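Asks: Give me coordinates for this.
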Amino acid sequence: MIETTTNQRKMRLSRAEYKEIVRWTEQLRPTRQCMKMLKERFPNHSQSTLLSIFSLEYQKRTKRTISRHHAPDVIESHYQRYLSKAEAQPTAPVLLELANEVDLSPALMARIILDRYLQDLEGEMPSKSVLNSMLKEPSLIPDQILARNIYQCTINDCCYGPLVDCIKHAIGQEHEVLLCDKLKERNLSFLDENQLRTMGYDKTPDIILEVPIAVEGHIVHWIESKASFGDDHSHRTYLNEQFWSYWNRFGPGLVIYWYGFIGELDCQRDRGILLKDCFPTDIVTLCHATQQDKLQQEPE
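Replies: Alright, predicted model coming up:
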């Protein structure tokens, strides 16, 4: 379900507010218990915004450190520690505890340990399809203690893993449907991404308006929906890989970061990229503009 908030101001954060949240996330692990702590520390921000910020920051942290966890000697150390702990405490969430202890995503730790277990079981490197299917459905794992530990890691990880991937995909689609519903409510004619692909477009925004609109005085030809928070790194990446190419092909457009963004990033309006954290209410259509022009031209 899409989280709603009555305090839209808190979706658009100053860089100082954002940095304060980021500093506090540095001590957290990607577990649902830690997210409760984050919400308690910043009660005026929506949980979706906080989770999105934390997820982005944790992914950056993971990219900096993941290579050391994939070193053969470290993998072996993690695996032997798991085996020892699982034997001593067969009902305890030992793999989840191990992941938190070494500051590694529980889902990524589960992948490493399962991969190592399958090498012993099959005598060779397991295929990605087998590995992925067991991560998605731990009951397929022959070792029931390991299966339970893999499951515990998957459901407790809020940043990585098949469950998170599924949730992110569903939330992304849900917001695209929400955007389409809002456009239909305003009787705005548009083409969605699926329609554009059938027309032969390969790289398109989520929505292209068949008749442009004006939002806060800026012309909008297309709309992109992002079910995430817009931080410096992600926004810069989107600008370079998506938004400017949309601008070159279709003209100026609007990006909706549904979970908020750093306010200082909304600095490209004059160049044709407008940022919002919700569906805009200040919309002027061509029809309205024409009516206003007529009224201004009519003699008193």
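Asks: hey, let's count contacts and neighbours off CA atoms from now on
Replies: Fine.
Asks: ranges for the strands of the stretch 51-200 of the chain?
Replies: Per DSSP state E, counting those that start in this stretch, the stretch 51-200 of the chain carries strands over the ranges 190-192.
Asks: Around K226, how many other residues sit close by?
Replies: 20 (other CA atoms under 10 Å).
Asks: List the contacts of it.
Replies: By CA atoms under 8 Å, 6 or more residues apart in numbering, K226 lies in contact with G172, H175, V255, I256, Y257, W258.
Asks: any idea how far G260 is from it?
Replies: Distance of K226 to G260, computed by CA to CA, to the nearest Å: 10 Å.
Asks: ok, now E97?
Replies: Computed as CA to CA, the E97 to G260 distance reads 32 Å.
Asks: If we ignore the residues flanking it in sequence, what's nearest the residue positioned nearest the centre of the chain?
Replies: The centroid of the chain falls nearest to S228 when counting by CA atoms, centre = their mean (4.6 Å). Nearest in space to S228, with sequence neighbours left out and distances taken as CA to CA, 6 or more residues apart in numbering, is Y259 at 5.2 Å.
Asks: how about the strands in the stretch 201-300 of the chain?
Replies: 207-215, 218-226, 253-257, 261-262, 273-276, 283-285.
Asks: could I get those as CSV with distance to Y238?
Replies: Shown next, in CSV, are the strands of the stretch 201-300 of the chain (distance: least, CA to CA, whole Å):
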stretch, distance to Y238
strand 207-215, 16
strand 218-226, 10
strand 253-257, 10
strand 261-262, 13
strand 273-276, 11
strand 283-285, 24
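Asks: And those strands: which comes nearest A107?
Replies: Between A107 and the strands of the stretch 201-300 of the chain, the shortest separation by CA to CA is 24.2 Å, and it involves strand 218-226.
Asks: I have a second one here; can you model it like the first so I can compare?
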Amino acid sequence: MDRQIFDKIIDYINKNKNLNKQNLFELIENTLKKQNDFNLSMDTFTSIYGNLKRRQMFKSSDSSAINWKRLKDNSINLSLKYNEKCSSDSETFPKNIILEMANDTGIAPILMARLILDGFIKQDALELVDQESIKNKDKISISFLIKETHLLKNGRLGYEIMECCFEDEDYGPSIDLVKNLIGLEYECKLERLLIQNGISFVKESELREKGFDKTPDFKLDLPICLSNGSVISWIDSKATFGDELSHSEYYENQFKFYLNRFGSGLVIYWFGYLKDIEKFNFNSNFISICDSFPSDFTLLDLTSLI
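Replies: Predicted coordinates:
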């Protein structure tokens, strides 16, 4: 993807915050098709959108991130405020207080739910749950309670958190599950393509059993050579869009370890990547990038070197 197209997508997302994700996608898709003759897929848009929202929420350079840190340090007061709002809500069909507080502060519903739970836990974790229904008291954590809302003594709190899980388009257990399933789907796709092309490999799970802690999805038994001359010893599948920030984070947390242990490799960003990402590609001579399985490669025969 050209930088110009990418910047236009980011600009439209930032300027149309009142639109839901589907309507925003349709607006950007139609605009890019008319003005730039570019076909934007929903998968690519969703990935770019999600990356942007997460960065705006947590990066220190963004005002939303400062708001998040301040709220996190003030979680007890947020839980008290939640109780106060519930007590004063006399409507027959009460509104969702957590959603209301999330909208007022400009953060995602599930993140507000996590803050409120954090405040309650800091006050008295055991008073928060039905102790007869939970066997291991040490398991009481925010992530655990987000998933097991039925264990909360406060039925309204549990229901509102569950509702936040359905309302939140960017965070929460259901979103995490979808992302994990999509990642697994593309790993399986890559595995099928390797088998179909007669490329022998060792899977990540097998490498972990051998004691490696940071491993690519597939370590090739014999390297392959791409049409541009790059030698590939491993391949990593990324069901996301690759921009300079995500790529540099992956490099620091994953790719540089793969390079040190297994040599040069290939990263597949299935939902596309920025064309100028090579500028931010550390060790670009040793990490190749593409958005599909390479169609032109040669299996290296190392026996000829013996």
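Asks: for the contacts of K226 of structure 1, which one is nearest L239 of structure 1?
Replies: V255 (10.3 Å).
Asks: Kindly state which residue of structure 2 is aligned to the closest one.
Replies: Taking TM-score structural alignment, the alignment pairs V255 of structure 1 with V267 from structure 2.
Asks: Same question for Y18 of structure 1.
Replies: Using TM-score structural alignment, the partner of Y18 of structure 1 in structure 2 is F6.
Asks: show me the contacts for that match.
Replies: F6 of structure 2 makes contact with L274, according to CA under 8 Å, 6+ apart.
Asks: And the one 4 residues further on, by the same measure?
Replies: Contacts of I10 of structure 2 were listed using CA under 8 Å, 6+ apart, and they are I48, Y49, L52.
Asks: Buried subset of these, written for PyMOL?
Replies: Those of those that count as buried under 16 or more other CA atoms under 10 Å are selected in PyMOL with:
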select buried, resi 48+49
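Asks: before we move on, back to that, thinking the match of V255 of structure 1 is in contact with I289, fair?
Replies: Yes - in this structure V267 of structure 2 lies within contact range of I289 using CA atoms under 8 Å: 5.0 Å.
Asks: In terms of neighbours, single out the busier of those two.
Replies: Neighbour count, other CA under 10 Å: between V267 of structure 2 and I289, V267 has more, with 23 against 20.
Asks: any idea how far L266 of structure 2 is from S237 of structure 2?
Replies: Distance of L266 of structure 2 to S237 of structure 2, computed by CA to CA: 9 Å.
Asks: typo on my end, it should be R114 of structure 2
Replies: Between R114 of structure 2 and S237 of structure 2 the distance is 31 Å, computed by CA to CA.
Asks: The two: which is more packed in?
Replies: Higher neighbour count among R114 of structure 2 and S237: S237, with 24 against 20, using other CA under 10 Å.
Asks: Now do the same contact list for the counterpart of the more buried one in structure 1.
Replies: In structure 1, the residue paired with S237 of structure 2 is S225, using TM-score structural alignment. By CA under 8 Å, 6+ apart, S225 of structure 1 lies in contact with H175, E176, L179, D206, V255, I256, Y257, W258.
Asks: rerun that using 10 Å as the cut-off
Replies: Contact partners of S225 of structure 1, counting by CA atoms under 10 Å, 6 or more residues apart in numbering, are 172-173, 175-179, 205-207, 254-258, 276-279.
Asks: What's the local residue count around R3 of structure 2?
Replies: Residues lying near R3 of structure 2 (other CA under 10 Å) number 14.
Asks: What number of residues are in the vicinity of the nearest residue in space to L118 of structure 1 that is not next to it in sequence?
Replies: Counting by CA to CA, 6+ apart, L118 of structure 1 lies nearest to P126, which is 6.2 Å off, once chain neighbours are set aside. P126 of structure 1: 17 surrounding residues under other CA under 10 Å.
Asks: Do I have it right that P205 of structure 1 meets E193?
Replies: Yes - the criterion here is CA atoms under 10 Å, and P205 of structure 1 meets it with E193 at 6.7 Å.
Asks: of the two, who's got more company?
Replies: A direct count of neighbours by other CA under 10 Å for P205 of structure 1 and E193 places P205 higher, at 22 against 18.
Asks: now that one, nearest residue through space, not along the chain?
Replies: Nearest non-adjacent residue to P205 of structure 1, counting by CA to CA, 6+ apart: E224, 5.3 Å away.
Asks: List buried residues within the contacts of S225 of structure 1.
Replies: Among the contacts of S225 of structure 1, those buried by neighbour count (16+ other CA under 10 Å) are 172, 175-176, 179, 205-207, 254-258, 276-279.
Asks: who's in contact with L163 of structure 1?
Replies: With contact set as CA under 10 Å, 6+ apart, L163 of structure 1 has these partners: A107, L135, K136, T154, I155, N156, D157, H169.
Asks: thinking again about what came up before, any idea how far L274 of structure 2 is from the match of Y18 of structure 1?
Replies: Remark: distance between F6 of structure 2 and L274 of structure 2 (CA to CA) = 8 Å.
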